[in-house]
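**Q** whatever this is, show me its structure:
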Amino acid sequence: MGETCGVDETLRASGELIDELGRIGLRYGDAPPVVLPTRPDVVIVRAGSVVVKAHAPGAGREPLAARMRAVAGPELRGILLEPVTDEVMSAGDRLVTVWPAGTPVDPEDPDAAPWEAGARLLAGLHAVPAGALPPLPPAGGPARVGRTVARLASGPAASAAERVVRRAFDSLPGLPGLPGPTGPQSGPGLPYAAGERPAGPCSLAHGDWHLGQMVRVRGEWILIDADDLGVGDPAWDLARPAAWFAAGLLEPEVWHRFLAAYRAAGGCAVGAGGDPWERLDLPAQALTVQLAAAAVAAAGREGRELDEVEQVLIDSCQRIVRFRSACHSADTQ
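**A** Predicted structure coming up:
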């Protein structure tokens, strides 16, 4: 009975939250509110020309407010979607923001995926000096890896896949805000140490870029979701497609088109020429670990075995462990 009451309370709270988001949508929008599918920790309601987003539980008001001020200004216009209002509202214990509605990437039509448009938008974002914007927190990419891995079981309760993912995570050099094996580090090709802000124009990063972070508005593609926008290493914004390519899950032709478009647009994360993996290797490995951790957690929640793609990510984590072990052995000889 206790479990049933808990579920009922959760459903009641979700209904109350959706009702409040609907009321906000009616205030700014022009159609009856409809709940949109999204990830489990976020609730999004569309009301015609606007969407109302309830951010994940525990989101900080001040970091989100700083990010909203940044995207509401002229410096990111045409690159990152401008909100309907830069006000951060509340619905119960959730922070809420309001945005123009757009048309997302169609997951059923991979051939039409806007890889080049995404690359050009990221290059434009990375060219905006962070100093031209209101003060921003660190970009959220590196810290997200640790948070995702931390949700996995550890010790005797961990599954074989969970143990592989944790070994891969522990093999990576220490990252800002993550409990790496040797603590925070910095240096060529590595993310910046905790508390540091990279100098120069290449210091602004989206923090969680993938094709789901793009919509078409008035006929043009634009980036969305400022939840992880901040100061950091822009190479992390290329890390997800790099990780998929390295794992064999993204066609080489697509990856090379994406990278070529980014470089042609002046993208600074990997330079105009040379080996991009000098900058992408660690972020791509870290994103592989994050994706694998999320896949294992999802399979556990759904009570199923890993699917083929998820198993590929676990196999990639095993290769990361072998690679990092070989690097460590070479360094100590």
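**Q** from now on I want contacts and neighbour counts done on CA atoms only, so please keep to that.
**A** Fine.
**Q** all helices of the stretch 51-200 of the chain, in order?
**A** Assigned by DSSP state H, counting those that start in this stretch, the helices in the stretch 51-200 of the chain fall at 61-72, 115-126, 141-150, 160-171.
**Q** how about the first one: buried residues?
**A** Of the residues in helix 61-72, those buried by neighbour count under the rule 16 or more other CA atoms under 10 Å are 63-72.
**Q** could I get these as a markdown table with distance to R166?
**A** Converted to a markdown table, the buried residues of helix 61-72 look like this (distance: CA to CA, whole Å):
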| residue | distance to R166 |
| --- | --- |
| P63 | 29 |
| L64 | 30 |
| A65 | 34 |
| A66 | 33 |
| R67 | 32 |
| M68 | 34 |
| R69 | 37 |
| A70 | 35 |
| V71 | 35 |
| A72 | 39 |
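**Q** E16: which of those is nearest?
**A** Using CA to CA, L64 is the member of these that lies nearest E16, at 22.8 Å.
**Q** what's the closest non-adjacent residue to A205?
**A** Closest residue in space to A205, ignoring its immediate chain neighbours: P234 at 5.0 Å, by CA to CA, 6 or more residues apart in numbering.
**Q** to check against the first, give me the structure of this:
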Amino acid sequence: MGTSLTYRLTALGRDMGGDGPAVVLADRSDGTVVRVGPVVSKAHAPDSDTSALVTRLRTAAHPRLGGILLPPLYEGRLLDAEGRPASLWPLGLPVAPDEPDAAPWEETAALLARLHSVPTAGLPGPLPSMRGPAKVARAAARLRAVAPTPAGETVLRACSGLPPWARGEAAPPRADTLCHGDLHLGQLVRYPVPGGPWLLIDVDDLGLGDPAWDLARPAAWYAAGLLAPDVWQRFLTAYRAYGGRAVRPDGDPWPELDIPARALTVQSAALALVRAAAERRAPDEVEEALTDACARIVRLPSDVAPDRTP
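**A** Presented below is the predicted three-dimensional model:
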């Protein structure tokens, strides 16, 4: 991260009352995040659609999203950080990565069910589309840009077999629900700290779409053998218990989840191979599991879901 961007994000945090040393929490091309005491400053991607981003921030600040999304400071106003759109947030406590058994799967499911039930009429608008499928396309493009490998070709074949909407090339068949768009455990914090309730963070992909997309990453991990069957069942059962609309209330959820789960498998595998190539190493065990899942997708007819019975 450039020093000038660090200084600017630090200054924004201090202007909002942050104190203490600046700590870089994330430094990626799509987002740089700096903490200054109780204030978090985020520089969004340079190519962000600022109009859509303002709507997303204002939506997160709307009373209907209270207790679901972490509200931004400044009620959704965008600031400038070295030419990049920036936003300010209160500090929350993230999920502890070294305590997998304490991961709040049921709480996550409840938040998603509540998010998917929020009436969209009267929210700040026009609400943009949920950006999940666009991120699949971006991940595939990044994989095509690295030296080809058999594993990479397998992932790209799995991507080409997805319906056009699932790789960002057409409108989705369902786009009537407010969705997070990039759900994983890194998108939750406790606020206020300590001891506050769990809330969803990161609204860069928030928008109207198919709510099944928000369940797709846990579903993909389960299908790839990376999420224990009992954890998946806890998550799915809690989502249904809180009235989640993404899947039918009982029975087989895979008619709704299959395509989004395949898409998230492709995205995760593509990014994993890009990361391995950048680090000049062979894929690790998790990355190989994702690639193997893409190989199964390639072999599977597009209209048949694999047996995922625990």
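**Q** circling back: how close does the equivalent of the residue nearest to A205 of structure 1 over in structure 2 get to D202 of structure 2?
**A** Under the alignment (TM-score structural alignment), P234 of structure 1 maps onto P211 of structure 2. As judged by CA to CA, to the nearest Å, P211 of structure 2 and D202 of structure 2 stand 17 Å apart.
**Q** neighbour count winner among these two?
**A** Set P211 of structure 2 next to D202 and count neighbours by other CA atoms under 10 Å: P211 wins out with 29 against 20.
**Q** who touches the more buried one in this structure?
**A** Contacts for P211 of structure 2 (CA atoms under 8 Å, 6 or more residues apart in numbering) come out as 116, 177-179, 245-246.
**Q** kindly indicate whether it is helix, strand or coil.
**A** Recorded secondary structure, P211 of structure 2: coil (DSSP: H, G, I helix; E, B strand; the rest coil).
**Q** same deal with R240 of structure 2?
**A** Going by three-state DSSP: R240 of structure 2 is helix.
**Q** run a quick neighbour tally on the aligned partner of it in structure 1.
**A** R240 of structure 2 maps onto R263 in structure 1, with residues paired by TM-score structural alignment. Look at R263 of structure 1: counted by other CA under 10 Å, it has 19 neighbours.
**Q** roughly how far apart are the closest residue to R263 of structure 1 other than its chain neighbours and V309 of structure 1?
**A** Nearest non-adjacent residue to R263 of structure 1, counting by CA to CA, 6+ apart: A272, 5.4 Å away. A272 of structure 1 is 32 Å from V309 of structure 1, where distance means CA to CA.
**Q** contacting residues for W115 of structure 1?
**A** Counted by CA under 8 Å, 6+ apart, W115 of structure 1 has contacts 211, 254, 257-258.
**Q** so M68 of structure 1 is in contact with A226, correct?
**A** Yes. Look at M68 of structure 1 against A226 with CA atoms under 8 Å: they come within range, at 7.3 Å.
**Q** what's the most buried one of the helices of the stretch 51-200 of structure 1?
**A** Neighbour counts (mean count of other CA atoms under 10 Å) averaged over each of the helices of the stretch 51-200 of structure 1 peak at helix 115-126, with a mean of 23.
**Q** any chance of the contacts of W115 of structure 1 in JSON lines with distance to C317 of structure 1 and neighbour count as columns?
**A** Below are the contacts of W115 of structure 1 laid out as JSON lines (distance: CA to CA, whole Å; neighbours: other CA atoms under 10 Å):
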{"residue": "L211", "distance to C317 of structure 1": "23", "neighbour count": "17"}
{"residue": "V254", "distance to C317 of structure 1": "23", "neighbour count": "16"}
{"residue": "R257", "distance to C317 of structure 1": "26", "neighbour count": "14"}
{"residue": "F258", "distance to C317 of structure 1": "24", "neighbour count": "22"}
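**Q** and those residues, which two are the farthest apart?
**A** L211 and R257 (14.6 Å).
**Q** one step back: so who does the match of R240 of structure 2 touch?
**A** By CA under 8 Å, 6+ apart, the contact list for R263 of structure 1 reads 123, 270-273.
**Q** ok, A293 of structure 1 next?
**A** Shown in contact with A293 of structure 1 (CA under 8 Å, 6+ apart): 148-149, 152, 162, 165.
**Q** cutoff 7 Å now
**A** Residues in contact with A293 of structure 1 (CA atoms under 7 Å, 6 or more residues apart in numbering) are 148-149, 165.
**Q** check I44 of structure 1 too.
**A** I44 of structure 1 touches 35-36, 51-54, counting by CA under 7 Å, 6+ apart.
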